[in-house]
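> let me see the structure of the following:
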Amino acid sequence: MTHSKTHAQPHVTLVGAGPGDPELLTLKAVKAIAAATVLLVDDLVSDAIVTYASPSARIIHVGKRGGCQSTPQAFIEKLMLQEALGGENVVRLKGGDPFIFGRGGEEVEHLRAQGVKVTVINGITAGLAGVTSLGVPLTHRAHAHGVLFITGHAKQDATDAVDWAALSHTAAQAKLTLVIYMGMRGAAQLQAALLHGLDPHTPVAVIQHVSLPTQRHVVCTLNDLHHTVVRDQMASPSVIVVGDVLQGLLHIEQNNQRLVAAG
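Prediction:
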């Protein structure tokens, strides 16, 4: 099936591909991917999702992964603009949700400033999919009055870095679940800072390769976070979830460890 260049006004669609499992795509996302004539695909988007593209579509991989060599953001924005102005039906396929640490906001601003129409299609973010896969909610009337999604990797030239120590006090007082993206390289520093305000026994889960067949996780206390990450060789891409919503899961993990130790 061949798709035509249908938009009179230059147009780009930012599509959230979710955490990786193609069954977590929205119907709207699948339709947009299938209709695209050009797809710019992030590194974390699984091959199974790209198969929804038309055989006639041109697929351009523009890798973006923390800690690895990445395609410069300015180049990606220039490429999107160039293809849209050329009349292509452009889809920017992004892991998770375009507006949750996906730099979607920057891309929308750039494209609209150049007169390009932008549509955004949400995707399930890894922080939500990860805890759901463990049977844990992000909010709970008894344990968490809210949830905070936050990045552990700020811009290199940022002068307004997160004050994690202050945030830890806020999280404790307001009973917030913390969902930390791109925090694995700084896990030791995060642990030390969060211990300023959070109880050392606060449960933590680290979930790697969310929703993929290779997904794995560890559950521990905040006081043991760095030790556990090193011991179990947890690595990116992972999300770190901190909060009392994980209490039940932590108790199960601790009981299992006691049974193993008892032999």
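
> all contacts plus neighbour counts: C-alpha atoms, from now on.
Will do.

> how close does Ile121 get to Leu222?
In this structure, Ile121 and Leu222 are 35 Å apart, going by CA to CA, to the nearest Å.

> settle it for me: which of these two has more neighbours?
A direct count of neighbours by other CA atoms under 10 Å for Ile121 and Leu222 places Leu222 higher, at 24 against 17.

> quick one: contacts for that one?
191, 195, 199-204, 242 (CA atoms under 8 Å, 6 or more residues apart in numbering).

> let's see that with 7 Å instead.
191, 200-204 (CA atoms under 7 Å, 6 or more residues apart in numbering).

> this one next, for a side-by-side:
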Amino acid sequence: MTALFGLDLGGRRVVVAGAGHVASRRVRRFLAEGADIMVVAPEASDDVRRHAQHGDLEWRERGIVPSDLDDAWFVLAATDRPEVNDDVAAWAAERRVFCIDASDAAKGTARQAAASRHGDLVVGVVSTDKPDPARIRAVRDAVAAHIDAGEVDLRRRRAGQGRVILVGSGPGDPGLITVRGRQALAEADVVVTDRLGATELLVTVPYDVEVINVGKSPDTHPVPQDQINRILVEHALAGRTVVRLKGGDPFVFGRGGEEAHACIVAGVPVEVVPGVTSALSVPALAGIPVTQRGISTSVLVTSGHAGADAAAVAAMAAGATVVVLMGVAALPDIVAAGLAGGADAATPVAIIERGTTADERITRGTLSDIVRLSGETGVKPPAVIVIGDVARPELLASQAAATPARRE
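Below you'll find the model as predicted:
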């Protein structure tokens, strides 16, 4: 009968007999768990050699002997010789140390689960019959996909310490949130959300999750930042898991640093889940690479709230890519500052409204006419402004046409 347990191998000695393909795969798993790994094998794969060179593990370049198991908490017998694996499993049994016998699971005392991690939960699958790795991996992947799609309520059932998770929801398309971000939503008792970002994700949370909208628009700030900080801290101190769902990335003009600071000062555990920032993803999905070999090797991301600062002006004048977030209202000042600072009036500009969504619209021009064109087309926030040669229309198509075809 096989029972499924969770073992904490962090800092504990794990002995691996063999260093071939099978052992290398398992070694990566043990490394991820923080184990103290000793590999014993006359020869080793390139992967094991590199880990040994970096000091990630100890490699004893010889055959295994019984005394190698004396300080072990866990053993993996994965040589290319079944009789050696069986011997190692027997030595481990004598020492009452659990062992996986890669040649014959029936001769070992443990089986490694196919596992997936979901926040602070690990889900594992093992077989109780003859080993069938492809089968248990298929089951694990199906279960993991179901959980990571937000289909499982991951909220804690027992009272515990509250916490705050700052989640970047990405630029707008709900498919661009990270796996960890979606997991965090499934763990939330309270969601404090912005107006921007992938708010469509909120339809996936259970009805009894409290959703607090603190969204801001360019001219309306109904909930001041200090009050948002208090909301996060108060709910967490009441023992709740609070997800602060923010557009883009929490630390890219998202004031996530201020919210994390408020939690730290109040003694509230806080986790930051990075998001796909609109500064890079919105141009990319619109076919604009913010860096491109031979055109632009640097990019400056700035906020438009204060107009064009000295760094942005210098970047425009130098021909670097400048990406402006929240800059629609300040566009005339940004353009004027760039031109006054020496930027070429013919520099291409692209304004991408509601990027990554079905309502995306792109307005193109140059520094000389983009203010007039944006007024004529009625550009409105949210929008990402890209200034630089990378914003030239059909840039990628024209470069492809200029590249000679390879002959096979």
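
> want to try a markdown table for the contacts of Leu222 of structure 1, with distance to Ile100 of structure 1, neighbour count and secondary structure as columns?
Listed next are the contacts of Leu222 of structure 1 as a markdown table, based on distance: CA to CA, whole Å; neighbours: other CA atoms under 10 Å; DSSP: H, G, I helix; E, B strand; the rest coil:
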| residue | distance to Ile100 of structure 1 | neighbour count | secondary structure |
| --- | --- | --- | --- |
| Gln191 | 23 | 19 | helix |
| Pro200 | 28 | 16 | coil |
| His201 | 29 | 16 | coil |
| Thr202 | 25 | 20 | coil |
| Pro203 | 24 | 24 | strand |
| Val204 | 21 | 27 | strand |
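
> per the alignment, Tyr207 of structure 2 corresponds to what in structure 1?
Alignment note (TM-score structural alignment): Tyr207 of structure 2 maps to Pro55 of structure 1.

> assign that match to helix, strand or coil.
Secondary structure of Pro55 of structure 1, reduced to three states by DSSP: H, G, I helix; E, B strand; the rest coil: coil.

> the residue nearest to it when sequence neighbours are not counted: neighbour count?
Once flanking residues are discounted, Pro55 of structure 1 sits nearest to Met1: 7.4 Å by CA to CA, 6 or more residues apart in numbering. Met1 of structure 1 has 9 neighbours, counted by other CA under 10 Å.

> against Ala35 of structure 1, how distant is Met1 of structure 1?
Counting by CA to CA, the gap from Met1 of structure 1 to Ala35 of structure 1 is 10 Å.

> now for these two: what residues contact both?
Common neighbours of Met1 of structure 1 and Ala35, counting by CA under 7 Å, 6+ apart, are absent.

> quickly find the element holding Tyr106 of structure 1.
To be clear, residue 106 of structure 1 is Glu; Tyr isn't right here. According to DSSP states H and E, Glu106 of structure 1 maps onto helix 104-113.

> how far away from the center of its chain is that helix?
Helix 104-113 of structure 1 sits 19 Å away from the centroid of its parent chain (CA atoms, centre = their mean, to the nearest Å).

> compared with structure 2, how much does it deviate?
With mean CA distance after the TM-score superposition for structure 1, helix 104-113 of structure 1 departs from structure 2 by a mean of 0.8 Å once superposed.

> show me what counts as buried in that helix.
104, 107-108, 110-111 (16 or more other CA atoms under 10 Å).

> got the contact list for that helix?
Helix 104-113 of structure 1 has contacts (CA under 7 Å, 6+ apart) with 77, 81, 98-99, 118.

> try 6 Å
Pro98 (CA atoms under 6 Å, 6 or more residues apart in numbering).

> in structure 2, what residues pair with that helix?
The aligned range for helix 104-113 of structure 1 is 256-265, by TM-score structural alignment.

> my read: Pro174 of structure 2 touches Ala198, true?
Yes. Using CA atoms under 6 Å, Pro174 of structure 2 is in contact with Ala198, at 4.9 Å.

> more crowded one of those two?
More crowded of Pro174 of structure 2 and Ala198, by other CA under 10 Å: Ala198, with 24 against 18.

> where do the helices of structure 1 begin and end?
Secondary structure of structure 1, counting by DSSP state H: helices at 27-35, 47-50, 73-85, 104-113, 126-133, 164-174, 187-194, 225-231, 247-262.

> among the ones you listed, which is nearest Val147 of structure 1?
Of all the helices of structure 1, helix 164-174 sits nearest to Val147 of structure 1, with 9.0 Å by CA to CA.
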